[in-house]
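Colleague: Any chance you can model this:
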Amino acid sequence: MTENDSIITPSPPLIYTAFRLGFRVISHLFFREIQTTGTHLVPSSDPCIFIVGPHANQFIDGVTLLSRNPRHSYVLMASVSYNRPLIGHVGKILSAIPVVRPQDIVHKGTGSITYSEKEDPFHILGENTQFTQELNPRDFIIFGKNYKGHVARVISDTCIEITHAIPNTNTTFYTSFKIAPHVDQTPVYNEVHDYLNRNECITVFPEGGSHDRPEMLPLKAGFAVMALGAMAENPELISKLKIVPVGLNYFHPDRFRSRAVVSFGQPISMNPTWVEGFKKGGKEKREAITHLLDQSDEAFKTVTTNAPDYDTLLVIQAARRLYNTKKLTLHQVVELNRHFVTGWIQLKEKEDTRLISLTRKVKLYNDTLSFLGIKDHQVDKLNITPIRASLLLMRRLFKLIILAGLGAPSILANLPLIWATHTISKQKQKEALAGSMVKIAGKDVLATWKIIVAGIAAPMLYGFYAAIYFGYLLKRKPELTIHTKMMRACMIWAIQPILHYILMRLGDSGIDIYKSIKPLFLAVRNPEVGQILRVMRNDLSRDITSFVHEHQDLFFPQLKKDTLHHDSSDKLDVKKSFIHRGK
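Modeller: Model (predicted):
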């Protein structure tokens, strides 16, 4: 935490505080580092709706947010999760608000359908279908590549009318379909309104479900309906209610001991005209909701990094690393990534010829690094003589051997735990991927299940080792009393997690040393390649830095010209400009 020391908030209930502390321990164990920014922007007493995204790490998103949020908040939780044995119990204890999502009750329809956007854009025809029995107005009919039709009227068993044409469909043949029934969320909205009227806070993941895509999914309208509906019922909320965007920015979210940044953004104030439009209903109600969604979407861009696809994200991240800046904090890296995504995509849409050339060079540079098995930040370390590299290599190998010797017992003792977390999380990944139409590889569930399995299996494994030691005492130490033997066994059970934590921290150092060995091997084996790589990187870094400065109005639209400080090499001192903006 960096900015929340000065925030004064009402004391949350004791149980919530205890869980918040527990969640903080869990996030500290799983993540190597978490930075939190923007907590000074969170209102200290007014009601808030926290909209959180991207939802890239399933239940870990909630753990990470609740452990860092300065306000006590009630989370909207999918009913399927609320009814699960472990996750659901936690949700019930923390007074989470269960929500039935249409995608959770989707079922297959009878027969098959056909649709033609050109010939009849507002009707879907069926064959051997039972529309009158299976469909109702406001239901969704889903087919093909996640095409959705919103049912306006059921005409017959083989014909329905939809509210809007479905774009980009070329279906001229009969296909199977699914039905997503309309869900009346009035009870949920009423409960949310009660909390907001009491100046409480609500947390919503507006994408609707977790995913592992490089870009955020379109925002669902639920939180906008909640906010506008609450203000329509209680006009006093118009000046008080704020919507706070929260960005969860992970560096490899599924990996143990990775890093994360939690960014709280500028709160969105409510426009009274939106509330008036919402009250009128019909078209004006939809427009009011759309206005709030658009504002929220723009607000998310200030706290998240979104790329249109994974390949583009890799190129932009590499370009950001090559951009000539000083060493940055995690938060500054995230902010610079965000600026680069904005500028890069705009120039890509304009088909800028120099950008196309730079993209090609960056891809070649990335492929070269991948072939040699080193990272971009290690290229500068190749500027070393083979003799010095050999000495440094031997010293680090010696350190690595010592750390491996210290950590070997812990690794061997935890092999059953490692196997269980890996196997079960991979199985859950397959199940999540099979049941989703938006996930790419299902990586968003890996961290959650690793932590759940470890939380259950680790105490059992340590108990097993303690039982073995107790059996040893019974057989080999007859002079000891049963009470003493049990106390010693309990001490063995309790001390194991402490020892494993210490060895885990040593393991962080060991991993850093291991990663530094490859460039040293390269510097010893083939120093010419290192020289070529450094020249290649320096040239590419110079070109990208020059290109960014030429288009700084696109890459840094929020920075005024007088906040851009350049040194003698014409480098943009982003760190100073970030500090300047903070003031």
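Colleague: For the rest of this, base every contact and every neighbour count on C-alpha atoms.
Modeller: Fine.
Colleague: What is the neighbour count of residue 85?
Modeller: The local packing of residue 85 (other C-alpha atoms under 10 Å) involves 9 other residues.
Colleague: A helix includes residue 49, no?
Modeller: No. Residue 49: not assigned to a helix; according to DSSP: H, G, I helix; E, B strand; the rest coil it is strand.
Colleague: what's the burial count for it?
Modeller: Residue 49 - counted by other C-alpha under 10 Å - has 26 other residues nearby.
Colleague: Would you agree it is in contact with residue 244?
Modeller: Yes. If you go by C-alpha atoms under 8 Å, residue 49 and residue 244 touch, sitting 6.1 Å apart.
Colleague: how about this one, so we can line them up?
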Amino acid sequence: MLRRVVEQIFGVALRIFFRRIELDGLSRVPSEGPVMFVLNHPNALIDPAFLLCLSPRPVSFLAKAPLFKTPVLGAIVRAFDSIPVYRRQDEGGARVDNQDTFRHARELLLRGRAVAIFPEGTSHSDPDLKPMKTGAARIALGTGLEDLTIIPAGLFYTAKARFRSDALVYFGAPLSVPYAPLDARGEPPPGAVAALTRDIDVALRAVTLHGDDHEILALVERTSEIFAAASEEAWSVAEAFELRQKLLTGHARLRARDPARLDALVARVLRYERDLAELGLGPDHLAPHNITFAASLRYALRSLFALGIVFPLALAGTAIHYLAYRISGMVAARVAGQFEDMLATGKLLAAMTFFPLTWLVVGLGAGYAWGLKAGLVAGLLFAPIAGWAALHFWERFATVRAAAHGLGLFLVRRNLLAHLSDERRAIRAEILALADVVA
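Modeller: Presented below is the predicted three-dimensional model:
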């Protein structure tokens, strides 16, 4: 029961923190039988929360041992049938023994359960994957199961530490586990472990974004946004991820084949971004041919109506939750320090603490002033609903403000807006042409 409660609470919290969450490749996940998920690890406790709360089947995670000793978190990881993994860095560099860990994981797999593990061994913000640990291969080979399937699952975040960004869980092509003879301790031979670890590394790279440095990843991110905006179509998170993968591959190939043409494209992208920044626009700005007076008027009237209807409730929600929102951000920044991969976890856990406390204070205040029923309604219904209204009001307001800015530029600097639109299409065309060159 605790697991179901935690799943529901964290599931709701994740869908509030992230604007869009997508699970792609679910058809590759077997509905029954032993399965091992192997995942990259860029976002601390957010990463396991996705699979634990949104996986098509129950999963038991291998988690670092210190979590089991942490108040509250310890109860949560135990509720999910997690298995402690002992690491040297957690034990002051002392030698560790994970034989019981591997035995427990194998027992779950032998019972047809699903187990998940982070082969990198630690959460991080490096541009590339860390070297794979051998634990996943040792567990898988040690089961001796012929029907065990390894599913690589890539975790992708458009901005992993930012509130209301997008996230994707991308399930890749399954790996079969070859037979390997076991020694007297039930351990597979080192050669088989090394070979399967290499296969896991290749499979995980196929479902993740990784580059030589952060600068290249940032360039690819911005270029993909320009390319997608030029298509004037709505893109799913999975499509945006696949586009970035292709751009990363193309960047590496073009750097080797035609660096001069690549540098010219990069310079063009940078000039375009500089022009956008001077006008306060994003790459998704409307082209002049998409702007008409009638359509703008209809959009303005609909937006004003929608914003006007929810404004009183949103104003109350903003007043109620603003302090908790700010405190959550400050606490998360203090806890995360220089570790960006911890920031989203800090924000989520802080918000899950301070927002309910805020609702409790509102309920107690209303109950003191108007009685028990009023307190229950205020704390359990009014405050959360007002918070939801505030969230959607300010998101819609930001969209309306951006649209109004674009319309203003259309009216006073239409030729410049047309030039930017043409340049965006030209950059997209050049990328497509370069794709043909490196294909």
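Colleague: Tell me how they score on TM after superposing.
Modeller: Once superposed, the chains reach a TM-score of 0.89 (TM-score structural alignment, normalised by the length of structure 2), with 432 aligned residues with a C-alpha RMSD of 2.8 Å.
Colleague: Please name the residues that touch residue 348 of structure 2.
Modeller: 13-14, 17 (C-alpha atoms under 8 Å, 6 or more residues apart in numbering).
Colleague: Could you say which helix or strand holds the aligned partner of it in structure 1?
Modeller: In structure 1, the residue paired with residue 348 of structure 2 is residue 451, using TM-score structural alignment. For residue 451 of structure 1, the element it lies in under DSSP states H and E is helix 446-476.
Colleague: What residues sit buried inside that helix?
Modeller: Across helix 446-476 of structure 1, burial judged by 16 or more other C-alpha atoms under 10 Å covers 446-454, 457-458, 461-463, 465-467, 469-470, 473-474.
Colleague: Contacts only, for residue 14 of structure 2.
Modeller: 50, 348.
Colleague: how about 7 Å then?
Modeller: Residues near residue 14 of structure 2 by C-alpha atoms under 7 Å, 6 or more residues apart in numbering: none.
Colleague: and if you look at residue 425 of structure 1?
Modeller: 446, 449-450 are the contacts of residue 425 of structure 1 under C-alpha under 7 Å, 6+ apart.
Colleague: Which position in structure 2 pairs with it?
Modeller: Under the alignment (TM-score structural alignment), residue 425 of structure 1 pairs with residue 332 in structure 2.
Colleague: element containing that match?
Modeller: According to DSSP H and E, residue 332 of structure 2 maps onto helix 293-336.
Colleague: quick one: that helix to chain centroid distance?
Modeller: 23 Å (C-alpha atoms, centre = their mean, to the nearest Å).
Colleague: got it, and stretch 265-275 of structure 2?
Modeller: On C-alpha atoms, centre = their mean, the centre of stretch 265-275 of structure 2 falls 27 Å from that of its chain.
Colleague: same thing with stretch 287-301 of structure 1?
Modeller: That offset, for stretch 287-301 of structure 1, works out to 20 Å (C-alpha atoms, centre = their mean).
Colleague: So which bit of structure 2 is it matched to?
Modeller: So stretch 287-301 of structure 1 is aligned with residues 191-205, judged by TM-score structural alignment.
Colleague: average distance between that stretch and structure 1?
Modeller: Superposed on structure 1, stretch 191-205 of structure 2 shows a mean distance to its aligned partners of 1.9 Å (mean C-alpha distance after the TM-score superposition for structure 1).
Colleague: buried sites along that stretch?
Modeller: Applying a neighbour-count criterion of 16+ other C-alpha under 10 Å, one finds 192-194, 196-198, 200-201, 203-205 buried in stretch 191-205 of structure 2.
Colleague: Select from these every entry located in strands.
Modeller: Assigned to strands by DSSP state E, none of the buried residues of stretch 191-205 of structure 2 qualify.
Colleague: Can you name the two of the residues you listed that sit furthest apart?
Modeller: 192 and 205 (20.1 Å; C-alpha to C-alpha).
Colleague: I'd assumed residue 112 of structure 2 was in a helix, is it?
Modeller: No. According to three-state DSSP, residue 112 of structure 2 belongs to no helix; its state is coil.
Colleague: corresponding residue for it in structure 1?
Modeller: Aligned by TM-score structural alignment, residue 112 of structure 2 pairs with residue 199 of structure 1.
Colleague: Can you check my assumption that residue 70 of structure 1 lies in a helix?
Modeller: No. Assessed with three-state DSSP, residue 70 of structure 1 is coil; it does not lie in a helix.
Colleague: what residue of structure 2 takes the place of it?
Modeller: Using TM-score structural alignment, residue 70 of structure 1 pairs with residue 56 in structure 2.
Colleague: Surely the match of residue 112 of structure 2 touches residue 44?
Modeller: No. Using C-alpha atoms under 7 Å as the test, residue 199 of structure 1 is too far from residue 44 to be in contact (10.3 Å).
Colleague: in the superposed pair, what's the mean gap between stretch 351-366 of structure 2 and structure 1?
Modeller: Looks like 1.7 Å for stretch 351-366 of structure 2 (mean C-alpha distance after the TM-score superposition for structure 1).
Colleague: List the contacts of that stretch.
Modeller: With C-alpha under 7 Å, 6+ apart as the criterion, stretch 351-366 of structure 2 contacts 324, 328, 374-376, 378-379, 383.
Colleague: could you measure the counterpart of residue 17 of structure 2 in structure 1 against residue 342 of structure 1, distance?
Modeller: Here residue 17 of structure 2 is matched to residue 30 in structure 1, going by TM-score structural alignment. Separation of residue 30 of structure 1 from residue 342 of structure 1 (C-alpha to C-alpha, to the nearest Å): 31 Å.
Colleague: for residue 375 of structure 1, same thing?
Modeller: 25 Å.
Colleague: neighbour-wise, which of these two wins?
Modeller: Neighbour count, other C-alpha under 10 Å: between residue 375 of structure 1 and residue 342, residue 342 has more, with 20 against 14.
Colleague: buried set for stretch 509-517 of structure 1?
Modeller: 510, 513, 516-517.
Colleague: ok, now stretch 217-228 of structure 1?
Modeller: Buried, per 16+ other C-alpha under 10 Å, within stretch 217-228 of structure 1: 217, 219, 221-228.
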